[in-house]
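Peer 1: Sequence and predicted structure below; questions after.
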Amino acid sequence: MRVLGIGHCNDLAAMYAGMQTRGHDVRAYVRDPASHSVFAGMVKRTDDWQQDLGWVREAGDQGLILFETADQGTVQDALRAEGFQVIGGSALGDRLEADRAYGQQVLRDAGLRTAASHSFASYGQALDFVRSRRQRYVLKFNGAHNPRTRNYIAQTADSRDLAALLDFYCEHEASADTQPDFVLMEHVDGVEIGVGGYFNGQQFLETACIDFEHKRFFAGELGELTGEMGTVVSYAHSSALRVKVLLPLTDVLRDGGYCGYINVNLIANADGLWPLEFTSRFGYPGYAICEALHREPWEAIFRKLLQRPGAQHAGAFRSAVAPGFEAARDFAVGIVLTVPPFPHPHGYAALSKGLPVIPDSSLSPAERAGLSFAEVELRGHTLLTSGTCGYVGVATGCGSSVDSARSRALDLARKVYVPNLRYRSDIGERVSPKVLADLRLWGYL
């Protein structure tokens, strides 16, 4: 295949490298100049993806354009209209992820229950709202480019701590370059779990996965909300959530021209499912952790995503499922490896950029396959940290239980040597047998 990857920071670089190793011709466009070094010496980079469209078209049905981010959906839609094979998302997908209020409305229209959510464009107005309601809220910013570290979950029952943060933001609002855009969502107690599926423009593939993200920087769920510091994934226990959450979205995704992976993050409890947000793209480290369970390479999955059967009639989502792909029935646990100053970019060049990354020489082929690097480059024969913030990669282990997968992931993380390497040692601990038993009891696994 000829694969043209288009992204901001080369987030799917390890995926490109794998396809390249398997004999495919890959070119990656990296929009952010500061990320041009990511996978330098390992993946071919192009400076102008539009100039490479002819190269993709010449390959016919073996040509593929792969988008990494949820902010280029209009471009994807236009390329599909021109006859290109495109995987990533769509303009609809961009809005589902970036506009939280809209995403919640789509979920409600699909028959799912959501927690109350309130939109704001002023910190002062939000502060007055929180003080008047005196209950627990979650602050979430809209837009694909807002850093996850700015989101906040109130720790006190009356959101006093959130009010203090909003007051802090309010003091700085006058000097901000742009107007804030965020929601306050009522906090719901329960088990946080995600369900993700692969949508081919008409239907979901039969294969879907569940995940348990660990978003805080420190062990024990302390520190900033980073996006992800590690995740537990399984393809074997997903059918109930696929039916309850993903399949009801079939019609809206089909009408919106969506093609790619999509994930819905939820809170599950004895009272029901509470969808929180969409991820309308391949997530990182999610795609790398999923890959450890795949029995088919990414290019085989992409071919299945590009096979478009005839459109199903509206409202028939329960039968709108295409054949899936083979995946192990194990759990996979991925642990994110970082160096200072992650999760913040400030000072990275002085602190950690250019450090050697040394995998242990005793690694087995299976262990090497479990290492998916991110912000690295190859100079000569030496692997070095690169990029913008110190996101070195992810170490993934698989096993028949969460504990066995976690143990293998930790063993692998300990065999990667980088000065001042940091990672959480508790990824997967909260996904206990009791948590899984509760989810089964409630009918979600």
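Peer 2: Nice, thanks for sending it over. Numbering: from 1, shown residues only.

Peer 1: from here on, contacts and neighbour counts on C-alpha atoms
Peer 2: Noted.

Peer 1: ranges for the strands of the stretch 201-350 of the chain?
Peer 2: Ranges of strands in the stretch 201-350 of the chain, per DSSP state E, counting those that start in this stretch, are 204-218, 222-234, 260-269, 272-279, 321-322, 331-338.

Peer 1: which one of the ones you listed lies closest to Ile6?
Peer 2: Between Ile6 and the strands of the stretch 201-350 of the chain, the tightest spacing by Cα to Cα is seen for strand 260-269, at 14.0 Å.

Peer 1: can you list the residues that contact that closest one?
Peer 2: For strand 260-269, contacts defined as Cα atoms under 8 Å, 6 or more residues apart in numbering pick out 87-89, 188-201, 245-246, 273-282, 305, 439, 442.

Peer 1: same question, stretch 41-53
Peer 2: Contact with stretch 41-53 is made by 4, 6, 13, 16-17, 20, 26-30, 377-379, as judged by Cα under 8 Å, 6+ apart.

Peer 1: before we move on, what about stretch 22-29?
Peer 2: Outside of stretch 22-29, the residues within contact range by Cα under 8 Å, 6+ apart are 1-8, 10, 13, 16, 19-20, 43-49.

Peer 1: Go through the contacts of strand 260-269 and flag which are in helices.
Peer 2: The helices, defined by DSSP state H, take in 305, 439 from these.

Peer 1: Can you tell me which of the contacts of strand 260-269 are buried?
Peer 2: 87-89, 188, 190-201, 245-246, 273-282, 305, 439 (16 or more other Cα atoms under 10 Å).

Peer 1: Please compare the first structure with the one that follows:
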Amino acid sequence: MIASVKTKSSLQKKFLFVSRWGESLDIVNTIKLEGHEVKLFIEDKPSKEIGYGFVPKVNQWEKHIDWADIIVFDYTGYGKIASELRKSGKLVIGGTEYTDQLELDRNFGQSELKKHKIKVIPSKEFSTFNDAISYIEQHPNSYVLKPCGETQELKQLLFVGTDDEGLDVIRVLKAYEKSWGNDFGNFQLQRKVKGVEVSIAAFFNGHDFIYPINTTFEHKKLFPKELGVSTGEMGTSMFWTKESPIFEATLLKFKETLAKHQFVGHIDINCIVNGHGIYPLEFTSRFGYPQILIQRAGINEPMGLFLLKLASGEHFKLQTKKGFQVGAFIVVPPFPYDDKKTFNLFSKDAVVVFKRNGKEGVHPMHLKQVNDEWLITGNTGIAVLVTGFGNTMKDAQKMMYNRISNVIINNGYYRTDIGDRWSEDSDKLWSWGLL
């Protein structure tokens, strides 16, 4: 009895989470419930209320560096300080200046893919709308318009053209010029390639990838059947696998480079694949949201212990469920738009109600907790993520939507087809030898 208590106490750690928008709240709360001490800092001012009542919050994370056993940076942009803390001897999960640049500078990401002898889709970066329009007129084709830098966080600005001569992209560029002027920043035009969009992701311990790896299918549009505005993500389906031709053709080739930069964390590469090959699109060199929360539904070990092993540079096999995991956001107005007046009128402090006892598979997003009630806060309208898992995609979907039916959020909306693409996508991937 005494020995087991000592063992338990020796595993209890102090986790300091440094968050951009509070997206890691559910991970922080989970680690707290596992018996560890946690503190959460949120940088974005409108998001400061997120997490109150769930976990201890701090206003200046730097004052708690000495307190922490492990520091977790949940977003890009902290790479320099994360690397400095690692060099000082702290256990840190987060990016580096190199991996930050992979995600934030699309041009750099593409050049690094070429450097690692990975085939890329032709693309070109622009700083003015007129130059981009002239380029399309001289090189007519279908294009994808992708903002770069900080503007890429506004997912509704991404535009996927369908016209073979690029006329629809030209119209969008002219509209952006009127509405944004010189404030849009740099952007990229990428040749559009048809196929299955799939992401390959893995955790990296500073030296090597941790297996199994994760295969993810994002559902980015607001409405079912990929209609409406791009939101970044409305839901995701995924599975874990020991090996993948897509992983071997892309991320695995970055192993030595990531080790050289002592990267510790999660990295994802989004690709378009078809019968002609694998075409990487962009990196996410951090936790993905809601990806990490859906991954948690498939991880069979405590999150605190897992992150401790990862930050410590241990070589281990991640214990995961067989089958599939799915997750869907329940959102409220004005999502996916930024409209403070609408948010305050329809959504701020709205209560998340559960028909039955039990919140299994319901993950708090932009919430605070008051008198054991979950209230919506922040300013974007992302209320909760609901997950499910099963041996088949249908089983996972059934669990998730049963759980969604237990949640009542006034004015809430969500997609009803997360995972439906799998039957068609899997057939294509098998036929191309990519599963």
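Peer 2: Noted; the coordinates are in hand. What you see is a predicted model; the values in this text were computed from it and never measured.

Peer 1: returning to that earlier point: turn the contacts of stretch 41-53 of the first structure into JSON lines, including secondary structure, neighbour count and distance to Glu97 of the first structure.
Peer 2: Output for the contacts of stretch 41-53 of the first structure, formatted as JSON lines (DSSP: H, G, I helix; E, B strand; the rest coil; neighbours: other Cα atoms under 10 Å; distance: Cα to Cα, whole Å):
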{"residue": "Leu4", "secondary structure": "strand", "neighbour count": "24", "distance to Glu97 of the first structure": "23"}
{"residue": "Ile6", "secondary structure": "strand", "neighbour count": "24", "distance to Glu97 of the first structure": "18"}
{"residue": "Ala13", "secondary structure": "helix", "neighbour count": "26", "distance to Glu97 of the first structure": "22"}
{"residue": "Tyr16", "secondary structure": "helix", "neighbour count": "26", "distance to Glu97 of the first structure": "24"}
{"residue": "Ala17", "secondary structure": "helix", "neighbour count": "17", "distance to Glu97 of the first structure": "27"}
{"residue": "Gln20", "secondary structure": "helix", "neighbour count": "19", "distance to Glu97 of the first structure": "30"}
{"residue": "Val26", "secondary structure": "strand", "neighbour count": "22", "distance to Glu97 of the first structure": "28"}
{"residue": "Arg27", "secondary structure": "strand", "neighbour count": "22", "distance to Glu97 of the first structure": "27"}
{"residue": "Ala28", "secondary structure": "strand", "neighbour count": "26", "distance to Glu97 of the first structure": "24"}
{"residue": "Tyr29", "secondary structure": "strand", "neighbour count": "22", "distance to Glu97 of the first structure": "22"}
{"residue": "Val30", "secondary structure": "strand", "neighbour count": "24", "distance to Glu97 of the first structure": "21"}
{"residue": "Glu377", "secondary structure": "strand", "neighbour count": "24", "distance to Glu97 of the first structure": "30"}
{"residue": "Leu378", "secondary structure": "strand", "neighbour count": "19", "distance to Glu97 of the first structure": "34"}
{"residue": "Arg379", "secondary structure": "strand", "neighbour count": "13", "distance to Glu97 of the first structure": "37"}
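
Peer 1: Out of the residues you listed, flag the one nearest to Val106 of the first structure.
Peer 2: Taking Cα to Cα as the measure, Ile6 is the one of the contacts of stretch 41-53 of the first structure closest to Val106 of the first structure, at 27.4 Å.

Peer 1: Count the residues that sit near the aligned partner of Ser386 of the first structure in the second structure.
Peer 2: Applying TM-score structural alignment, one finds that Ser386 of the first structure aligns to Thr377 in the second structure. Thr377 of the second structure has 28 neighbours, counted by other Cα atoms under 10 Å.

Peer 1: do the same with Lys115 of the second structure
Peer 2: 10.

Peer 1: What lines up with it in the first structure?
Peer 2: Matched to the first structure by TM-score structural alignment, Lys115 of the second structure sits across from Asp109.

Peer 1: again with Asp131 of the second structure
Peer 2: Taking TM-score structural alignment, the alignment pairs Asp131 of the second structure with Gln125 from the first structure.

Peer 1: That concludes my questions; thank you for your assistance.
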